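> coordinates only, sequence not included:
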């Protein structure tokens, strides 16, 4: 299977939910770059941001939790392919997570099944196999989903439920094919969670602290690599669709399957943070870095959470952040390599350069605007 970036023929009509969001708009842009003749419909709650001006790309304000509205829109648009990236923020309310991630996904599946969609690619999460204590070393897709009481992050439980619904819908009807992409540690231009917090820490002079011994490998993935993985999945499902009703060998199958997508470059957690800080301008030598023990940092985090809770605020250091920065979590991408032909197209250093550069440019523009 080719991974060429050269423009290719139209894929038909691709509908992308959450296509104005962080990952979604990168998928829209990469899809247009590689397949400029493809008709693209973008669905989002609000489609005012991250718009592509191509005449082949249309935008629709839509709430995927409105089942009847989704079915009416699908009946009107008749897409061939659905890439479903829409999801609320990780720190949103539980009821919203369930409503969007579970009910919204099932609504889209129903609309797709009723309107002749050939391929449905769902953006899941690598966290669906994570629990709060176990380390993940080269974890693969045979690992069980962690949900319910065993999963402290309700967002992750709902992503797992949605993934299960998507994969269970595969070949129902027989010409409806589905798969799921599980990104890990996504970052890049437009990132609202990972890089902005790290760059803010640099501006606040917080780079002199490190939690733990920094011996835990972690996966971070540049956003364009994840977009690339989604498009490879689309192509693979369309190829399988052409061969229906044949079922591929288990060792080759894409439909009904989940795939981890990472940069394939696990790094020590604080090495990544310091690479981000260096790109932002940090010159602090390692000899000046204060190392906080994990247990001590956990206690500090708990104390800060309680104090800030009294003030109705969130501290810069929480117990969750301490756990996050001290656990080993990285994944195998061998399945994606073998079945999707996946290879990262942007390495980690270049991804950091692009992502941090984007933030600094936005900050520069904001400062200039404020100074006018």
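Thanks, I have it. Everything quoted here is computed from the prediction, not taken from an experiment.
> contacts and neighbour counts: CA atoms only from here.
Will do.
> other SSEs contacting the helix or strand harbouring residue 158?
For residue 158, the element it lies in under DSSP states H and E is helix 154-168. When contacts are defined as 3 or more C-alpha pairs under 8 Å, 6 or more residues apart in numbering; DSSP states H and E, helix 154-168 packs onto helix 94-97, helix 105-114, strand 177-183.
> highest average neighbour count across the ones you listed?
Of all the helices and strands packed on helix 154-168, strand 177-183 carries the top mean neighbour count, a mean of 27, counting by mean count of other C-alpha atoms under 10 Å.
> Please produce CSV containing the helices and strands packed on helix 154-168, extended by distance to residue 289.
Shown next, in CSV, are those (distance: least, C-alpha to C-alpha, whole Å):
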stretch, distance to residue 289
helix 94-97, 38
helix 105-114, 45
strand 177-183, 31
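> so which of those gets nearest residue 236?
Of all the helices and strands packed on helix 154-168, it is strand 177-183 that lies closest to residue 236, at 9.9 Å by C-alpha to C-alpha.
> quick one, the closest one and helix 105-114 angle?
Taking axes from the mean of the first three to the mean of the last three C-alpha atoms, to 10 degrees, one finds strand 177-183 and helix 105-114 inclined to each other by 150 degrees.
> Second structure follows, compare the two:
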């Protein structure tokens, strides 16, 4: 069993972390995020289930995915363009982030599945001390090439036909936007008794795009034979084309 986990389940800071880094505190209410918490719970459960009645498991902790059939990263970035907010930038764009293309993510899942089967055939009770153990292990999966968040966003917009001159960009300090988001969340919380939160101006989102989020893939390289392809531009292009087609189809305007 190969579970698709997430890099978001680790405790901060997120600077070139490996799989020994502890996960988030599930009992903490600080910056609570349902996606992150449920991913962490599932990650723990899957790894604990390894060797249960012969089951072999591993977790792939995937970086944010982009490319064809991506329904979050590229569509969300295109949404900023559609709302004409692409001349605004939060933070100084020094934070590095790891992403992973759809093709690299898919390849990693195939490699993990094959590795589990190979390990199972080799030994029904794998040596817990073996350096190349797969079952019961977690692996970070990224492109292996961290980029600055806003550089990535501008690549997406360029693929959609829009380039932004750097001199036309309005930069809002990270500390200001994080503080504004925290105040806004408190206002929402007080006015709605915690039943409604801001849709976009969230403190965890502001931190997400202004802090380093990089991860080591050495374990995946060594044990799974994972070798990410340098296909960033092609995957962005395919992702943008697919997202635009989907948007037109939903609007009833698609022309094949």
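Thanks, I have it. All of these numbers come straight from a predicted model, not from anything done at the bench.
> hang on, the earlier thing: between the helices and strands packed on helix 154-168 of structure 1, which one is closest to residue 163 of structure 1.
strand 177-183 (6.5 Å).
> Can you list the helices and strands that the next helix or strand along the chain from that closest one packs against?
Once the chain leaves strand 177-183 of structure 1, the next helix or strand it forms, by DSSP H and E, is strand 186-187. For strand 186-187 of structure 1, the packing partners by 3+ C-alpha pairs under 8 Å, 6+ apart come out as helix 194-203, strand 221-222, helix 223-242.
> Mind doing that once more with 6 Å?
strand 221-222 (3 or more C-alpha pairs under 6 Å, 6 or more residues apart in numbering; DSSP states H and E).
> Give me the range in structure 2 that the strand it packs on lines up against.
Aligned by TM-score structural alignment, strand 221-222 of structure 1 falls on residues 100-101 of structure 2.
> ok, for the residue nearest in space to the middle of structure 2, nearest residue in space, not its chain neighbours?
For structure 2, residue 64 is the residue whose C-alpha lies nearest the centre (C-alpha atoms, centre = their mean; 2.2 Å). Closest residue to residue 64 of structure 2 apart from its sequence neighbours, by C-alpha to C-alpha, 6 or more residues apart in numbering: residue 99 at 5.0 Å.
> Now the biggest helix by length in structure 1: buried residues?
Using DSSP state H to define each element, structure 1 has its longest helix at helix 348-371. By neighbour count on 16 or more other C-alpha atoms under 10 Å, the buried set for helix 348-371 of structure 1 is 348, 351-359.
> Going by distance to residue 208 of structure 1, which of these wins?
Once C-alpha to C-alpha is applied, the member of the buried residues of helix 348-371 of structure 1 that ends up nearest residue 208 of structure 1 is residue 356, at 19.1 Å.
> That closest one pairs with which position in structure 2?
Match for residue 356 of structure 1 (TM-score structural alignment): residue 240.
> cool, and residue 158 of structure 1?
Checking TM-score structural alignment: residue 158 of structure 1 goes with residue 38.
> ok so, going back, tally of neighbours for the residue nearest to residue 64 of structure 2?
Residues near residue 99 of structure 2, counting by other C-alpha atoms under 10 Å, number 26.
> Ok, residue 81 of structure 2 next?
Residue 81 of structure 2 has 18 nearby residues by other C-alpha under 10 Å.
> Same check on residue 102 of structure 2?
Neighbours around residue 102 of structure 2, by other C-alpha under 10 Å: 22.
> what does residue 152 of structure 2 give?
19.
> Residue 176 of structure 2 matches what in structure 1?
Using TM-score structural alignment, residue 176 of structure 2 pairs with residue 296 in structure 1.
> looking at this, that match is in a strand?
No - assigned with DSSP: H, G, I helix; E, B strand; the rest coil, residue 296 of structure 1 falls outside any strand and is helix.
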